[in-house]
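Chemist: all I have is the shape, not the residue letters:
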């Protein structure tokens, strides 16, 4: 199966502790929905709020995110899916699509 990196974008500053009970219920159902579509979440993590990020650009180190934006990456997971169409169907079910966005990127195969 192909592997995809799924990036979860939320309005800045992203705070996973601000999830509502309804959000949490949707997130609990999500793994079963992924499997029902023929995919598998390999691993995933939510980031701490973007306000605690540290960015490095060249020799400069600054507190906060790397760039000014309305949305920040709130988390990610690795998805195995038979093809991009299934990965898109899985991404559409993610609760983050309501207020933010979900980005799908095919992963390069590891070197042999």
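Modeler: Yes, it's here. For clarity, every value in this text was computed on a predicted model and none was experimentally measured.
Chemist: C-alpha only now, for contacts and for neighbours.
Modeler: Will do.
Chemist: now do residue 63 against residue 70, distance only.
Modeler: Taking C-alpha to C-alpha, to the nearest Å as the measure, residue 63 falls 17 Å from residue 70.
Chemist: check it against this one:
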């Protein structure tokens, strides 16, 4: 099966998500498995102000763009195809945001010879 990143964007910080939304995130692995997919990994991100951005040689503290919605977390899922991934991603509970689904591209690790 192919792997997809489900990027969660919210206007509400992860630490302030309502309890029912938090429970919904914890229930997702079973719901996704019930539809024939699999969550490989899932995690919330710390607040945007904890970010450090790197652009070439320039390193700056804090988020690099101002937006109403911020990247709040990510799931890595396995799905049969994009349509299946989209159906699985629709299970993601959000408060005032949405999700973005992107195919993951694998890279082989090159060993030194």
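Modeler: Ah, there it is. Just so it is clear, the structure is predicted and the values come from calculations on it, not from any experiment.
Chemist: overlay them and tell me the TM-score.
Modeler: TM-score of the superposed chains, computed with TM-score structural alignment, normalised by the length of structure 1, equals 0.86; 109 aligned residues with a C-alpha RMSD of 1.7 Å.
Chemist: any chance you could map the helices in structure 1?
Modeler: Secondary structure of structure 1 by DSSP state H: the helices cover 21-36, 84-92.
Chemist: go through those and pick out the most buried.
Modeler: helix 84-92 (a mean of 17; mean count of other C-alpha atoms under 10 Å).
Chemist: give me the stretch of structure 2 that that helix matches.
Modeler: Mapping helix 84-92 of structure 1 onto structure 2 (TM-score structural alignment) gives residues 82-90.
Chemist: returning to what we had before: could you dump the helices of structure 1 to JSON lines with distance to residue 77 of structure 1?
Modeler: JSON lines is the format used below for those (distance: least, C-alpha to C-alpha, whole Å):
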{"stretch": "helix 21-36", "distance to residue 77 of structure 1": "11"}
{"stretch": "helix 84-92", "distance to residue 77 of structure 1": "11"}
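Chemist: looking at the ones you listed, which is closest to residue 55 of structure 1?
Modeler: Ranking those by proximity to residue 55 of structure 1 (C-alpha to C-alpha) places helix 84-92 first, at 27.6 Å.
Chemist: the closest one vs structure 2, average offset?
Modeler: Compared with structure 2 after fitting, helix 84-92 of structure 1 deviates on average by 0.9 Å (mean C-alpha distance after the TM-score superposition for structure 1).
Chemist: correct me, but residue 26 of structure 1 touches residue 96?
Modeler: No - assessed by C-alpha atoms under 8 Å, residue 26 of structure 1 is found out of contact with residue 96, at 10.1 Å.
Chemist: from residue 83 of structure 1, how far off is the residue of structure 1 most remote from its centre?
Modeler: Centroid-distance maximum for structure 1: residue 59 at 28.4 Å, with C-alpha atoms, centre = their mean. According to C-alpha to C-alpha, residue 59 of structure 1 and residue 83 of structure 1 sit 40 Å apart.
Chemist: show me where structure 2 has its strands.
Modeler: With strands called from DSSP state E, structure 2 shows them at 2-10, 38-44, 52-55, 58-61, 70-79, 98-103.
Chemist: and the first one against structure 1, how far off on average?
Modeler: Superposed on structure 1, strand 2-10 of structure 2 shows a mean distance to its aligned partners of 0.9 Å (mean C-alpha distance after the TM-score superposition for structure 1).
Chemist: can you redo the strands of structure 2 as CSV with distance to residue 90 of structure 2?
Modeler: Shown next, in CSV, are these (distance: least, C-alpha to C-alpha, whole Å):
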stretch, distance to residue 90 of structure 2
strand 2-10, 10
strand 38-44, 14
strand 52-55, 30
strand 58-61, 33
strand 70-79, 12
strand 98-103, 8
